[in-house]
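Q: one predicted model, sequence on top.
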Amino acid sequence: MPADSKLTLWGRANSVNVQKVLWCMAELDLAFERIDAGMQFGRNTEADYLAMNPNGRIPTLLDGDLVLWESNAIMRYLCLAYGGTTPLYPSLPRQRAAVERWLDWTLSTVQPIERPLFWGLVRTPPAQRDMIALQKAADDAAAMWRILDAHLGTRSYVEAETFTLADIALGAYARRWFGVEGVVKPELPHLDSWYQRLSQRPAFIRHVAPPLS
């Protein structure tokens, strides 16, 4: 990292989208400052934050005079700006496009399907949980994860044998899938083996493995 560069990341550590960026930063061995924002920390609805990110969401990255939001965009930028020839974000068009589709799939498919299950089991008090609806949410999520399970049947990582941003984006959500309890979930052996590989990475252990909250 250039000596005059200072990365600042706004967002709470238990946000899945912040975790993706933290994981990426750790894989790239980048120094940064993190400022808590969102939910119990507030700040993301204040005028100074909205001036940086009009969506009022997290994370937001500051790199000098650059302000960047959207977690997948932040990860791409970090790889391009500071990753050199990192395999996290391949340079060849076909390989990069293959990674990109999974980043898009995470936002278009995984996040909206995963959210009701996670919020219902982790961020809703037990007395207020609708377990019939949550089992339906788990079944919907299982159907989604079966797609990735089948894909992983012939490879060690989402794209062949190389760990990439696709593994970070999907792995952060897989942490939630494997971590929630109280619903019936099917056995997905290929997904499980892949997740076990991810869970051994120091950056995952530090930023994604802590208890769900």
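A: Sure, I can see it. Numbers count the residues shown, from 1 in each chain.
Q: from now on I want contacts and neighbour counts done on CA atoms only, so please keep to that.
A: Fine.
Q: list the buried residues of the strand or helix carrying D104.
A: Using DSSP states H and E, D104 sits in helix 93-105. Neighbour-count burial for helix 93-105 flags 96, 99-100, 102-103 (criterion: 16 or more other C-alpha atoms under 10 Å).
Q: same question, stretch 56-66
A: Buried residues in stretch 56-66 (16+ other C-alpha under 10 Å): 56-62.
Q: of these, which is the nearest to Y89?
A: Distances from Y89 to the buried residues of stretch 56-66, taken as C-alpha to C-alpha, are shortest for L61 (18.5 Å).
Q: buried ones in the longest helix anywhere in the chain?
A: If you go by DSSP state H, the chain has its longest helix at helix 131-151. By 16+ other C-alpha under 10 Å, the buried positions in helix 131-151 come out as 134-135, 137-139, 141-142, 145-146, 148-149, 151.
Q: which pair in those residues spans the largest distance?
A: Comparing all pairs in the buried residues of helix 131-151 by C-alpha to C-alpha, the longest separation belongs to L134 and H151, at 25.9 Å.
Q: also this one, for the comparison:
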Amino acid sequence: MLTIWGRLNSHNVKKVVWAAEEIGLEYVRHDVGGRFGMDAAYLARNPNALIPTIEDDGFVLWESNAILRYLAEAYAPHLWPADPRTRAAADKWMDWQFAYADAQREVFLMLVRKPPEAHDPAVIARGIEETGRMMTILEDCLARQPWLTGESFGIADIPMGTYAHTWYALDLARGDYPHLRGWYERLIVRPGYASNVMIPLT
């Protein structure tokens, strides 16, 4: 059975748990990180002191998007086909997600993890502008195809799908992104997304 370590209010843990459920894998998850801390046994598995980490039949792996690629390759090749161009397109969006996370991080921390009296309007405005600019890039892709790598849901939809929910859940001014909204609406009916990604922001 797959073991996942990490608290579920982490974007990177949400990705991995959603992927496991999308694929249909049995798993057990242990809360690690944040208020749950990290013990020596965990740090022996992941010396970076970050989450998530998985173990699959003795194989230990960390880095969330590497975990997604591994799970797709091992258990769900339909989510990451062997065609090199499809894989390259998936890799592009999976790598791009980290740049998006950087754009969203400060406004997320400001609106979710800091008290109202600590909110900085300049930080919030900057977050609105930068996340909006990047979502325009996603909108342009989704205007041409229903999923990030083409006609079918794939592993590349998981990282940005996780962050898209946060973007919609944050109290931000947003422009009109009809194709992005359509993609999001296709995600929210997926059971693993609804139960693991669409949870309260904390």
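A: It's in. The shown structure was predicted, so the numbers you read here are calculated from the model rather than taken from an experiment.
Q: ok so, going back, now render the buried residues of helix 131-151 of structure 1 as TSV, adding distance to W23 of structure 1.
A: Formatted as TSV, the buried residues of helix 131-151 of structure 1 follow (distance: C-alpha to C-alpha, whole Å):
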residue	distance to W23 of structure 1
L134	29
Q135	30
A137	27
A138	26
D139	28
A141	23
A142	25
W145	21
R146	24
L148	21
D149	22
H151	23
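Q: all strands of structure 2, in order?
A: Using DSSP state E, the strands of structure 2 run over 2-5, 27-30, 53-56, 59-62.
Q: mind putting these into CSV with distance to L111 of structure 2?
A: Shown next, in CSV, are the strands of structure 2 (distance: least, C-alpha to C-alpha, whole Å):
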stretch, distance to L111 of structure 2
strand 2-5, 26
strand 27-30, 27
strand 53-56, 27
strand 59-62, 28
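Q: and those strands: which comes nearest A103 of structure 2?
A: When the strands of structure 2 are compared by C-alpha to C-alpha, strand 59-62 sits nearest A103 of structure 2, at 22.9 Å.
Q: counterpart of the closest one in structure 1, which residues?
A: Counting by TM-score structural alignment, strand 59-62 of structure 2 falls onto residues 66-69 of structure 1.
Q: quick one: that stretch to structure 2 mean distance?
A: Following the fit onto structure 2, the mean deviation recorded for stretch 66-69 of structure 1 is 0.6 Å by mean C-alpha distance after the TM-score superposition for structure 1.
Q: ends of stretch 168-183 of structure 2, how far apart?
A: 12 Å (C-alpha to C-alpha, to the nearest Å).
Q: tell me how far it lies from the chain's centre.
A: 16 Å (C-alpha atoms, centre = their mean, to the nearest Å).
Q: residues in contact with that stretch?
A: Outside stretch 168-183 of structure 2, the residues that touch it by C-alpha atoms under 8 Å, 6 or more residues apart in numbering are 108, 111, 128, 132, 135-136, 138-139, 142-143, 146-147, 201.
Q: again, but for stretch 107-117 of structure 2
A: The contact list for stretch 107-117 of structure 2, computed with C-alpha under 8 Å, 6+ apart, reads 118-120, 123-124, 127-128, 170-171, 201-202.
Q: out of the buried residues of stretch 56-66 of structure 1, flag the one nearest to A169 of structure 1.
A: Distance ranking of those against A169 of structure 1, using C-alpha to C-alpha, places P59 first at 13.9 Å.
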